[in-house]
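> I would like the atomic coordinates for the input below:
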Amino acid sequence: MTEKQHHCYKATIRSKNTKPKLLLRKVPFCRGFRYRLNHPRLPGHPDLVLRKYRTVIFVNGCFWHGYENCKYFRLPKTNIDFWQKKIERNKERDKKEQCQLAAMGWHGITIWECQLKPKIRMQTLESLAYTLNHIYLEDRKVKTYEIPESVNNLMAAEPKPSYGKTKHP
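The predicted structure is shown next:
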């Protein structure tokens, strides 16, 4: 493959409506999870935004985001310096966006393209449904606060009771 052919090939790779992203969209919708696509005001333009769950889902390509635990991730044999730097920048950007989302109170889930391969796809999607339900229940749990016994239980507006002799004017 010549350099020009390689460039043309890489230029055809899309970021929206890819096969993994289309696969991921079908199952949550069938299970009643409603979402928006590529919300422009959230950091990173998440692939799926589930407002009810305050959760965003990113579907990342193993190569482009440097998923080293994947057998499909392999650096090209040419222009190694360029690709290493590019993938590192992508990883740093992903971390920064996840931190920004967390600071805004959003849960972030990353699903890797290799997790949507036929062998483990259903396991991944089951895990996603479980995680979303868990997030929903945890966020809506009634929080109870207990005051330790060592703390004086007086209200701030109550005067401290005085016992014993009191002086009357």
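> From now on I want contacts and neighbour counts done on CA atoms only, so please keep to that.
OK.
> May I see the buried residues of the strand or helix carrying T110?
For T110, the element it lies in under DSSP states H and E is strand 107-112. Across strand 107-112, burial judged by 16 or more other C-alpha atoms under 10 Å covers 107-109, 111-112.
> Check stretch 33-50 too.
Buried residues in stretch 33-50, counting neighbours by 16+ other C-alpha under 10 Å, are found at 35, 38, 43-50.
> wait, what's in contact with the residue most central in space within the chain?
By C-alpha atoms, centre = their mean, the chain has its centre lying nearest to G108, at 1.1 Å. Each residue near G108 by C-alpha atoms under 8 Å, 6 or more residues apart in numbering is listed here: 55-58, 98, 101-102.
> And for D94?
G44.
> Quick check: it vs R34, distance?
24 Å (C-alpha to C-alpha, to the nearest Å).
> Please name the spatially closest residue to T55 (chain neighbours excluded).
Excluding the flanking residues, the one nearest T55 by C-alpha to C-alpha, 6 or more residues apart in numbering is H107, at 4.5 Å.
> one more to line up against the first:
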Amino acid sequence: MTDVHDPETRSRNMAAIKGANTKPEIRIRKALHAAGMRYRLNVRDLPGKPDIVLPRYRAVIFVHGCFWHRHECSLFRWPASRAGFWRDKLNANAERDQKAIQALREIGWRQAVIWECALKGKAKIDFQETMQRLIAWIQSDEIAMTIRGR
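You can find the predicted model right below:
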């Protein structure tokens, strides 16, 4: 049996968490591709390394997990164990997200954030509705958009 409090075990468990190519990202990418949208993935040259980059529209899309990006919704719960560690880590993630969005805005990129709760859980939105809103935003001149669960 593994000890979850052992730093080596904890490190292995954290390493197993995907940072790219998550199921929500893949689902959105497939729908964008089916709609004729072409994109690049995880462009390192842009602030925040956006999940999806649409250069033609000068737009980026972040697909955020509610836990990792500290979204105050039904999918987010502060961990009971190691509260200080998690508070610092998740607050730093949220702060980094805001800095990336501001930096993108300053260099002329539009940004959309799609929260995990929009795609799963009790508060999820119909996927077709989500994609219609996203595609309409991509084709618009709006600077920013957020899609979250109900």
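> Would you report the TM-score computed for these chains?
Their TM-score after superposition, calculated using TM-score structural alignment, normalised by the length of the second structure, is reported as 0.83; 136 aligned residues with a C-alpha RMSD of 1.9 Å.
> what residue of the second structure matches up with the residue nearest to the centre of the first structure?
The alignment partner of G108 of the first structure in the second structure, by TM-score structural alignment, is Q111.
> and if you look at V59 of the first structure?
So V59 of the first structure corresponds to V63, using TM-score structural alignment.
> what about its match, which SS state?
Three-state assignment for V63 of the second structure (DSSP: H, G, I helix; E, B strand; the rest coil): strand.
> give the contact list for the nearest residue to it once chain neighbours are set aside.
Excluding the flanking residues, the one nearest V63 of the second structure by C-alpha to C-alpha, 6+ apart is I114, at 4.9 Å. I114 of the second structure makes contact with 61-64, 146-148, according to C-alpha under 8 Å, 6+ apart.
> can you do 6 Å?
63, 146-147 (C-alpha atoms under 6 Å, 6 or more residues apart in numbering).
> with the first structure superposed, average distance for the helix or strand in which P24 of the second structure is found?
P24 of the second structure is part of helix 23-34 when elements are defined by DSSP H and E. Superposing on the first structure and averaging over aligned pairs (mean C-alpha distance after the TM-score superposition for the first structure), helix 23-34 of the second structure comes out at 0.8 Å.
> what stretch of the first structure does that helix fall on?
With TM-score structural alignment applied, helix 23-34 of the second structure matches the range 19-30 in the first structure.
> Show me what counts as buried in the matching stretch.
By 16+ other C-alpha under 10 Å, the buried positions in stretch 19-30 of the first structure come out as 20-21, 24-25, 27-28.
> How many neighbouring residues does Y53 of the first structure have?
Neighbour count for Y53 of the first structure, taken as other C-alpha atoms under 10 Å: 20.
> Check the one 4 residues further on too.
Burial of I57 of the first structure is recorded as 21 neighbouring residues (other C-alpha under 10 Å).
> So it versus V49 of the first structure, what's the distance?
In terms of C-alpha to C-alpha, I57 of the first structure sits 6 Å off from V49 of the first structure.
> Check K16 of the first structure too.
Separation of K16 of the first structure from V49 of the first structure (C-alpha to C-alpha) stands at 14 Å.
> counterpart of A129 of the first structure in the second structure?
Aligning on TM-score structural alignment places A129 of the first structure opposite I135 in the second structure.
> Sticking with its match, tell me its helix or strand.
Going by DSSP H and E, I135 of the second structure is in helix 127-139.
> Can you tell me which helices and strands that helix packs against?
Contacts defined by 3 or more C-alpha pairs under 6 Å, 6 or more residues apart in numbering; DSSP states H and E place helix 127-139 of the second structure against no helix or strand at all.
> L41 of the second structure contacts P50, doesn't it?
No - using C-alpha atoms under 6 Å as the test, L41 of the second structure is too far from P50 to be in contact (7.3 Å).
> what residues are shared contacts of these two?
Shared contacts of L41 of the second structure and P50 (C-alpha under 6 Å, 6+ apart): none.
> show me where the second structure has helices.
Along the second structure, counting by DSSP state H, helices occupy 7-15, 23-34, 83-106, 127-139.
> Just send those back as a markdown table, with distance to L75 of the second structure too.
Below are the helices of the second structure laid out as a markdown table (distance: least, C-alpha to C-alpha, whole Å):
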| stretch | distance to L75 of the second structure |
| --- | --- |
| helix 7-15 | 19 |
| helix 23-34 | 15 |
| helix 83-106 | 14 |
| helix 127-139 | 18 |
